[in-house]
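S.K.: Build me a model:
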Amino acid sequence: MDLTDTPEEAEFRARLREWLAKTLPTLPPKPSPDDWPGRRAYDLGWQRTLHDAGYADVHWDAPPTVRLIYLEETEEAGAPYVGANFVGLLHAGPTIAAEGTAEQRARWLPPILRGEEVWCQGFSEPDAGSDLAALRTRAWRDGDDYVVSGSKIWTSHAEVADWCELLVRTDPTAPKHRGITWLALRMDTPGVTVRPLRTLAGSTEFAQVFLDEVRVPVAHRVGAEHDGWRVTLVTLSFERGTAFAGEVVACRRVLRELAREAHRNGRWDDPALRRRLGALNAEFRALWRLTQWHVSEAAATGAGVPGAAGSVFKLRYSHARQDLYDTAADVLGPDSLDLGRPWTADRLSSLSYTIAAGTSQIQHTIVAERLLGLPKGR
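M.R.: This is a model prediction of the structure:
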């Protein structure tokens, strides 16, 4: 794969860089981390700005090399992250684009791109997190609706979401990887209750969602009834293969900031610390090259769906991110106990990365069985 910019890509990079330099200073101040309505408005406002400038659909419709240039330049410039609508832009939206009907794509995709609607993810349950196929939330047909009862947990940004990508069990007699259906749920539907959960870092971006005989139109089903596990694998492929791409660039920026801080506070004199920073630099450079390969592979599938090799990236990135913020704690010393300092809250959140989007144990299994062809464990 040629990693140099073509003349057209170089022109796109220069134009985007110029636009970012003019636009970012005009943005309003970021709201408080606890102000979720304010954060929703801020994140959607940024998405609308991207839309009006012609950059909104770069995650879906742009060539893979252009997509990566966009991620590089926006992260390097310190532009806002996708924020509260990361599920819509990076998970649900690409899944609907790949698996939805023409009517579903027309209904759900434009509002995501225009910064009008937020999505959350209703996959994990109290008794079905790592073993996602063990989910118990039930849905049964009643005319033109499904009636859904159960609960979901770790539902990112449910408190400000308009829609939820929801997994339900529509055939309780089928083997656990079958009989699952992928639905789009309006979060203001009667019977939906959201209870925020406070994390170790004190944030409340997760929630538990309770569903009490909630009615979801059959027209809001993506894919066939009982075929939800296959559709879910599409969602998880995006989550593991490409959704973290921008974060790799962000981690490279943090690494540079750590080196500057180490120079400032005298920690740079420690040769062991310098070796750790150098090893992390090599790790994140390799992860970025792997990201480029994954995005190119996704484009080559025709539907734009990443393959199982995304698990290799997810596995390495999860542990590299933890190593990065452990190193940050070493650079900061006693200040690493202060949640008000840069990187300290990120260190706590990094602990979740070996669990989110499938645990590292699951990723090892996927790599062993689907990539290396090893026999399935009993």
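S.K.: Please count neighbours and contacts with C-alpha atoms only from this point.
M.R.: Fine.
S.K.: so where do the helices sit in the stretch 101-250 of the chain?
M.R.: Along the stretch 101-250 of the chain, the stretches classed as helices by DSSP state H, counting those that start in this stretch are 102-113, 228-241, 245-265.
S.K.: Nearest to residue 331, out of those?
M.R.: With distances scored as C-alpha to C-alpha, the stretch of the helices of the stretch 101-250 of the chain nearest to residue 331 is helix 245-265 (5.9 Å).
S.K.: how about the strands of this structure, start to end?
M.R.: Counting by DSSP state E, residue ranges of the strands within the chain are 119-122, 138-142, 145-152, 163-169, 180-186, 192-197, 206-217, 221-222.
S.K.: now the angle from the fourth one to strand 180-186?
M.R.: Right, strand 163-169. Angle, strand 163-169 to strand 180-186, by axes from the mean of the first three to the mean of the last three C-alpha atoms, to 10 degrees: 150 degrees.
S.K.: ok, longest helix in this protein?
M.R.: Secondary structure of the chain per DSSP state H: the longest helix is helix 271-300.
S.K.: Which elements pack onto that one?
M.R.: Applying 3 or more C-alpha pairs under 8 Å, 6 or more residues apart in numbering; DSSP states H and E, we find helix 271-300 packed against helix 64-76, helix 228-241, helix 245-265, helix 310-332.
S.K.: at 7 Å what do you get?
M.R.: Helix 271-300 is packed against helix 64-76, helix 245-265, helix 310-332, with contacts defined by 3 or more C-alpha pairs under 7 Å, 6 or more residues apart in numbering; DSSP states H and E.
S.K.: in that helix, what's buried?
M.R.: Going by neighbour count (16 or more other C-alpha atoms under 10 Å), the buried part of helix 271-300 is 273, 277, 280-281, 283-284, 287-288, 290-299.
S.K.: cool, and stretch 117-135?
M.R.: Buried-residue list, stretch 117-135, by 16+ other C-alpha under 10 Å: 117-125, 128-130, 132-135.
S.K.: That one: how far from the chain's middle?
M.R.: Distance of stretch 117-135 from the chain centroid (C-alpha atoms, centre = their mean, to the nearest Å) equals 14 Å.
S.K.: Leaving out chain neighbours, which residue sits closest to the spatially most central residue of the chain?
M.R.: Per C-alpha atoms, centre = their mean, the C-alpha nearest to the average position across the chain is that of residue 243, at 4.6 Å. Nearest residue to residue 243, sequence neighbours excluded (C-alpha to C-alpha, 6 or more residues apart in numbering): residue 90, at 5.5 Å.
S.K.: Could you report the distance from the one you found to residue 168?
M.R.: For residue 90, the distance to residue 168 (C-alpha to C-alpha, to the nearest Å) stands at 21 Å.
S.K.: So between the two, which is more surrounded?
M.R.: A side-by-side neighbour count of residue 90 and residue 168, using other C-alpha atoms under 10 Å, places residue 168 first with 27 against 19.
S.K.: Also this sequence, please, to line up against the first:
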Amino acid sequence: MELRETSGDERFRAEVRAWLGDHLTGEFAALKGLGGSGREHEAPQERQAWNQHLAAHGWTCLGWPVEYGGRGLSLQQQVIFHEEYARADAPARVNHLGEELLGPTLIAHGTDEQRRRFLPGIIGVTELWCQGYSEPGAGSDLAGVRTRARLAGGEWVIDGQKIWTSLAQYAQWCFALVRTEPGSQRHAGLSYLLVPMDQPGVEVRPIRQLTGTSEFNEVFFDGARTGESLVVGAPGDGWRIAMATLGFERGVSTLGQQVGFARELAGIVATAKDNGRYDDPVLRDRLARAEVGLEVLRVHALRTLSSPEAGPVSKLLWARWHRELGELAMDVRGADALTVGPSYGLDAQQTLFLFSRADTIYGGSDEIQRTIIAERVLGLPKEPRP
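M.R.: You can find the predicted model right below:
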């Protein structure tokens, strides 16, 4: 991907900036800065209404092919949109899992019937999705899933448990990896099902985190049902489809994420100047290194955006950088960082520190990312597996 913008890209950036300036007003102005990691509990319904407003004006699913309801924009233009969206301090979007993960999976591997049924709801942000992958004892080892499903009366009947299910409490649907062939092991015998959440056989239990919020959930399936046709790919081919979904995960939205990172870093620098810690040469050096590291993240992302092999490398880079940024924020604050407001009232930098402790774990731990790089990118011998 080119690092320099064309005149057309510059015009598109001006268009996005102007539109956001005109529309993040009135009732939507109060949503600025809301949502995001550790703060998804903030105004979820109002943010969904804003996302539907985006959809009504053609600002969702920008990279999807036009024939499937998207705008078919280039990678460069998608990056521009996400950067300007972040710079405008627009509220965190509520439909990342549908737009960035499931939608592209259905476009690539779904049936025509599945695309007709589900893509419009993703584009219009009328149906929200969650991802049913991890389980107790099968988080990073995804092939060890034990949630099972069997066909009965033209439906899949599902029993089992998922964990760390982001935003399940708001979702109408879940794309879940389950075991459909009795006696199968590891990657074999898995299927990728689309499961409605609003039914008696599904229970969602929020997991309270260090931040005091509950983005993650446990999801229990006890005789939950979904249609026989709501399997993506063939039954038993779920591992391939699940890996395809993960391949879409490191998308252009990471460039917008980095604009948010820059805002966090600027806030830490401002704190250091206010409390005098900026005069400490060691801390000032760490702040400078953080700024250099952020620029490295951006250039690396731009250069490798169209390369699927770069996903694990990008995750390693940004997760470690962001975790260290949280530590830097606490060191700049000093003893003040140890006090909280009434009812565990964390400020933005305290939330940054606590939530970023998980950056090197969720979405594939650092250890898993290194193994993927070693085996799939560098071609090194595979580590022994039971």
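S.K.: what TM-score comes out when they're superposed?
M.R.: Put the two chains on top of each other and the TM-score (TM-score structural alignment, normalised by the length of the first structure) is 0.92; 368 aligned residues with a C-alpha RMSD of 2.1 Å.
S.K.: quick one on the thing from earlier: now the strands of the first structure in a markdown table, with distance to residue 320 of the first structure?
M.R.: Putting the strands of the first structure into a markdown table (distance: least, C-alpha to C-alpha, whole Å) gives the following:
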| stretch | distance to residue 320 of the first structure |
| --- | --- |
| strand 119-122 | 25 |
| strand 138-142 | 38 |
| strand 145-152 | 29 |
| strand 163-169 | 29 |
| strand 180-186 | 32 |
| strand 192-197 | 26 |
| strand 206-217 | 23 |
| strand 221-222 | 34 |
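S.K.: Residue 185 of the first structure: which of the helices of the stretch 101-250 of the first structure is closest?
M.R.: Residue 185 of the first structure lies closest to helix 102-113 among the helices of the stretch 101-250 of the first structure, at 11.6 Å (C-alpha to C-alpha).
S.K.: post-alignment, that closest one versus the second structure, mean distance?
M.R.: With mean C-alpha distance after the TM-score superposition for the first structure, helix 102-113 of the first structure departs from the second structure by a mean of 1.7 Å once superposed.
S.K.: So which elements touch that helix?
M.R.: helix 93-99.
S.K.: where in the second structure is the aligned partner of the helix it packs on, by residue range?
M.R.: Mapping helix 93-99 of the first structure onto the second structure (TM-score structural alignment) gives residues 103-109.
S.K.: Tell me which residues are up against the matching stretch.
M.R.: The list of residues contacting stretch 103-109 of the second structure from outside it, by C-alpha atoms under 7 Å, 6 or more residues apart in numbering, reads 115, 119, 232, 233, 244, 245.
S.K.: next one: stretch 365-378 of the first structure
M.R.: The contact list for stretch 365-378 of the first structure, computed with C-alpha under 7 Å, 6+ apart, reads 308, 311, 312.
S.K.: just stretch 73-84 of the first structure next, same as before
M.R.: With C-alpha under 7 Å, 6+ apart, stretch 73-84 of the first structure has contacts from 17, 24, 40, 43, 118, 157, 246, 249, 250, 253.
S.K.: ok, now how distant is the second one from residue 59 of the first structure?
M.R.: From residue 24 of the first structure over to residue 59 of the first structure the distance is 20 Å, taken as C-alpha to C-alpha.
S.K.: okay, those two: which has more neighbours?
M.R.: residue 59 (21 against 15).
S.K.: surely that one meets residue 67?
M.R.: Yes: using C-alpha atoms under 7 Å, residue 59 of the first structure makes contact with residue 67 at a distance of 6.1 Å.
S.K.: who touches both of the two?
M.R.: Here residue 59 of the first structure and residue 67 have no joint contacts, going by C-alpha under 7 Å, 6+ apart.
S.K.: Now render the helices of the stretch 101-250 of the first structure as TSV, adding distance to residue 150 of the first structure and mean neighbour count.
M.R.: Listed next are the helices of the stretch 101-250 of the first structure as TSV, based on distance: least, C-alpha to C-alpha, whole Å; neighbours: other C-alpha atoms under 10 Å:
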stretch	distance to residue 150 of the first structure	mean neighbour count
helix 102-113	25	16
helix 228-241	17	23
helix 245-265	33	18
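S.K.: For the ones you listed, give me a markdown table that also has distance to residue 79 of the first structure.
M.R.: As requested, these are exported to a markdown table (distance: least, C-alpha to C-alpha, whole Å):
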| stretch | distance to residue 79 of the first structure |
| --- | --- |
| helix 102-113 | 17 |
| helix 228-241 | 21 |
| helix 245-265 | 10 |
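S.K.: To residue 360 of the first structure, which of these lies closest?
M.R.: For those, the distance to residue 360 of the first structure is smallest for helix 228-241, at 11.3 Å, taking C-alpha to C-alpha.
S.K.: what's in contact with the closest one?
M.R.: By C-alpha under 7 Å, 6+ apart, the residues outside helix 228-241 of the first structure that reach it are 90-92, 95, 177-178, 180-182, 223, 294, 305-308, 310-311, 313-314, 357.
S.K.: what's around the aligned residue in the second structure for residue 82 of the first structure, how many residues?
M.R.: Matched by TM-score structural alignment, residue 82 of the first structure corresponds to residue 93 in the second structure. The tally of other residues near residue 93 of the second structure (other C-alpha under 10 Å) stands at 18.
S.K.: can you check the one 10 residues further on too?
M.R.: Burial of residue 103 of the second structure is recorded as 26 neighbouring residues (other C-alpha under 10 Å).
S.K.: cool, and residue 200 of the second structure?
M.R.: Residue 200 of the second structure is flanked by 11 other residues according to other C-alpha under 10 Å.
S.K.: Residue 336 of the second structure now?
M.R.: Neighbour count for residue 336 of the second structure, taken as other C-alpha under 10 Å: 10.
S.K.: One more: residue 92 of the second structure?
M.R.: For residue 92 of the second structure, the tally of surrounding residues (other C-alpha under 10 Å) stands at 24.
S.K.: again, but for residue 58 of the first structure
M.R.: If you count neighbours by other C-alpha under 10 Å, residue 58 of the first structure ends up with 19.
S.K.: quick one: what's aligned to it in the second structure?
M.R.: By TM-score structural alignment, residue 58 of the first structure lines up with residue 62.
S.K.: Residue 112 of the first structure now?
M.R.: By TM-score structural alignment, residue 112 of the first structure lines up with residue 122 in the second structure.
S.K.: Tell me if I'm right that that match and residue 99 touch.
M.R.: Yes: under the criterion of C-alpha under 7 Å, residue 122 of the second structure makes contact with residue 99 at 6.1 Å.
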